[in-house]
Each structure stands twice: as structure tokens, then as C-alpha cells.
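Colleague: can't give you the sequence, but here's the structure:
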């Protein structure tokens, strides 16, 4: 009986991610096709990808950059829209924009002896504008969730991780199941490897 339960658990681990991935992709394809009213399955998804790419190209062009700046200025003046637009833009820029914020993975010492640590990302290397010149801002994402917490800590309590940002994010989001190599957690202090 125990062996059968083991086989079931292994099958569940193999099938569940595949089924969830196929289901989400199917939902995206069918919903986008339905919104655009296209009869060919997947054509709406492809059209959306092309549209986003064209808008990105036009936004990078010198001729349309002034129009983009005008639109952003307008969005920045409207009270509720400013909050929604600015937050969404900052979030997307943190992951995929030209000004990526989650590109400096670190471990943060929670206990004075370094016995307890969080994995996060330095988002600001200087907090002098807040009167905290010896501090850095570290964003620590939550596991299995689309949220996190911002910590303002002394730079000496933060240690650089010698890993790719994607691996550090996968490590945190997966609850420590995947991503980082344990040796990466024992690197030197962040303050000693800062770049200007």
C-alpha cells in the first residue's frame, strides 16, 4: 500500500505542473481569441504579442518618445490613475524594464550573529535622501505568493549572493526548493562589493 501511495505522489508531482501549465495556456489562448473575435485558435494571442512588440518599438523611437512622455505626464497628474499607472509601471520595470531593480540578489542577516537570513534584492544602494546614508533598501519576496516586504537595513548586514537574479527569485518563490546553490549563501558582505 505504501508503494502505491509513493507511485501516486510521484505521478501527482509529474502531472500537476504539466496540467496547470496546459490549462493556463489554454485559458490565455481562448480568452484572448474571444476578446478579439478571431476564428483561428491562437491568432489572438499571436496578435497580442505582435501588438506589444510594435508598441515597444514605437516607444523606443525618437519620434514617438515625446508622445509617450506626454502620455506619462498626463497619467502622472490624475490622482487615482497616477497611483495605479505608476505602481504597475514600477513593478514591470523591476522585472523586465531597462531599469531592472531585482538584479542584485543578497542575503540579509536577521540575527546579530548571522544565524538567520532572508534572501532578497537590493533595490536602492543609498538612502541618503531619507537621512540613512549607511542603509540600503532590500526587497524580500514571499514564497508561493505575489507579494513581499521592503527592509531598510545597514549595508553591513547585507551579503551579496554570487548567483543569477532569476535563480535567487526561483529559490525564494519556491520556498527554497529550487534555485540557489547553498555555497552561494556564504559570500562576503554586500558593502564590500558595492558598485557605484
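Modeller: Nice, thanks for sending it over. In this text the structure is predicted, and so the values were computed from the model without any measurement. Residues are numbered from 1 along each chain as shown.

Colleague: going forward, measure contacts between C-alpha atoms and count neighbours the same way
Modeller: Fine.

Colleague: What strand or helix carries residue 6?
Modeller: helix 2-36 (DSSP states H and E).

Colleague: What is that helix packed up against?
Modeller: Helices and strands touching helix 2-36, as assessed by 3 or more CA pairs under 8 Å, 6 or more residues apart in numbering; DSSP states H and E, comprise helix 43-60.

Colleague: quick check: angle from the helix it packs on to helix 2-36?
Modeller: 70 degrees (axes from the mean of the first three to the mean of the last three CA atoms, to 10 degrees).

Colleague: Presented hereafter is structure B, for comparison with structure A:
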């Protein structure tokens, strides 16, 4: 260090680089340990395989496979490269049975993919009234917006096929609890 100071080296900059390097090495070590630990529960598959299997099963609407993977301990909040979670697939397909399984297993209701789309938005866009109603009753926020600022109600109105869905979403928005009031009024 004395030689770097005598040569006019920037000690602060070198420390900053060293701290960043140590941080990145620690982050990689934690990440590697998490992968090596695998998912919780008695699952014989590696974590990445279980993750891909659950996403594929949900995307295919394969209820028995989704149930088996959840029973085996698969994480209901696994994401793919576009941040899509299994609950998104259940909502897009209008599969109330899958949505119930995933929510009971702990799926996050308001998770948004890279486009800001939530499961409730997908259910509304597909005119899947029962799934949308279930998600709202389970606690999904009807005010969640995608990256273009559109909410589930906007998608339901745009489709125009299900007035009951639009009415339900309007009521959910009106009755939504706010930070000031727990009743939403």
C-alpha cells in the first residue's frame, strides 16, 4: 500500500473495488449454497428441475401434476425468465382448481411479471369470472397496474364480454381497504 500511495495511486478507489469484489464473492457463495440446499420438503428432484416442472405443469393446466409437485414441497412462487409464476398460468387458463391449490400453498396474489401483469389482470383479460372472484376474495389487489397503467377492470371493460366481471371489479376497487381506513370507506 505504501508503494501505491508513493506512486500516486488512489487508495479509496482500490478499497471500493476490493469491497465490491468481496461482496460479489459472498453473494455467489450464498446463491450456490441456496441452490445446493434445494427446495424445502422431501423432493428428490434438484431445485431447478422442480421449478421448471411446476411452471410447465401449471402452464399445461395439469392439475394432478401441480398437486403432486406442491405436495412434494415445490415452491408455488417460482418464476420463469419473464417473472411468470404458476398462478399466472392458472389465471390465464381460467383454472379455478389450480388457482385454489396454488393460493393454499402460499402463492403471492399480486406478483407481477415483467410487463406488470398480475394473476387478477390475466383472469380479467380472459373473462374468467370465477378465478377473478376467487383471487379478489383471497386478497388480490384490484388496483395493481401493469407497465402501461392498466388494471384488471380496464382489461375487463376492454373485452366487454362479461359485464358481471366488470361490476365485480368496480365493487372490489371501491371497497378496497386504504391505508387510512380498514373498511375502504
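Modeller: Here it is on my side, so go on. No experiment lies behind these values; they were computed from the predicted model shown.

Colleague: Tell me how they score on TM after superposing.
Modeller: The TM-score (TM-score structural alignment, normalised by the length of the second structure) is 0.35; 106 aligned residues with a CA RMSD of 5.2 Å.

Colleague: Same question for the helix holding residue 6 of the first structure: list its buried residues.
Modeller: Going by neighbour count (16 or more other CA atoms under 10 Å), the buried part of helix 2-36 of the first structure is 29-30, 32-33.

Colleague: any chance of the residues you listed in JSON lines, plus distance to residue 141 of the first structure?
Modeller: Shown next, in JSON lines, are the buried residues of helix 2-36 of the first structure (distance: CA to CA, whole Å):
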{"residue": "29", "distance to residue 141 of the first structure": "29"}
{"residue": "30", "distance to residue 141 of the first structure": "31"}
{"residue": "32", "distance to residue 141 of the first structure": "30"}
{"residue": "33", "distance to residue 141 of the first structure": "33"}
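
Colleague: so where do the strands sit in the first structure?
Modeller: Under the criterion DSSP state E, the first structure carries strands at the ranges 105-109, 117-124, 135-141, 148-154, 158-160.

Colleague: For the shortest one, name the packing helices and strands.
Modeller: Based on contacts counted as 3+ CA pairs under 8 Å, 6+ apart, the elements that strand 158-160 of the first structure packs against are strand 105-109.

Colleague: cool, and the second one?
Modeller: Secondary structure elements in contact with strand 117-124 of the first structure, counted by 3+ CA pairs under 8 Å, 6+ apart, are strand 105-109, strand 135-141, helix 165-173.

Colleague: change it to 10 Å
Modeller: strand 105-109, strand 135-141, strand 148-154, strand 158-160, helix 165-173 (3 or more CA pairs under 10 Å, 6 or more residues apart in numbering; DSSP states H and E).

Colleague: got the buried residues for the top helix by length along the second structure?
Modeller: For the second structure, the helix with the greatest residue count under DSSP state H is helix 11-37. For helix 11-37 of the second structure, the buried set under the neighbour-count rule, 16+ other CA under 10 Å, is empty.

Colleague: which parts of the helix or strand containing residue 136 of the second structure are buried?
Modeller: Assigned by DSSP H and E, residue 136 of the second structure belongs to helix 129-138. Under the neighbour-count criterion of 16+ other CA under 10 Å, helix 129-138 of the second structure has 129-136 buried.

Colleague: Let me have these in JSON lines, extended by distance to residue 29 of the second structure.
Modeller: Below are the buried residues of helix 129-138 of the second structure laid out as JSON lines (distance: CA to CA, whole Å):
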{"residue": "129", "distance to residue 29 of the second structure": "45"}
{"residue": "130", "distance to residue 29 of the second structure": "44"}
{"residue": "131", "distance to residue 29 of the second structure": "41"}
{"residue": "132", "distance to residue 29 of the second structure": "41"}
{"residue": "133", "distance to residue 29 of the second structure": "43"}
{"residue": "134", "distance to residue 29 of the second structure": "41"}
{"residue": "135", "distance to residue 29 of the second structure": "38"}
{"residue": "136", "distance to residue 29 of the second structure": "40"}
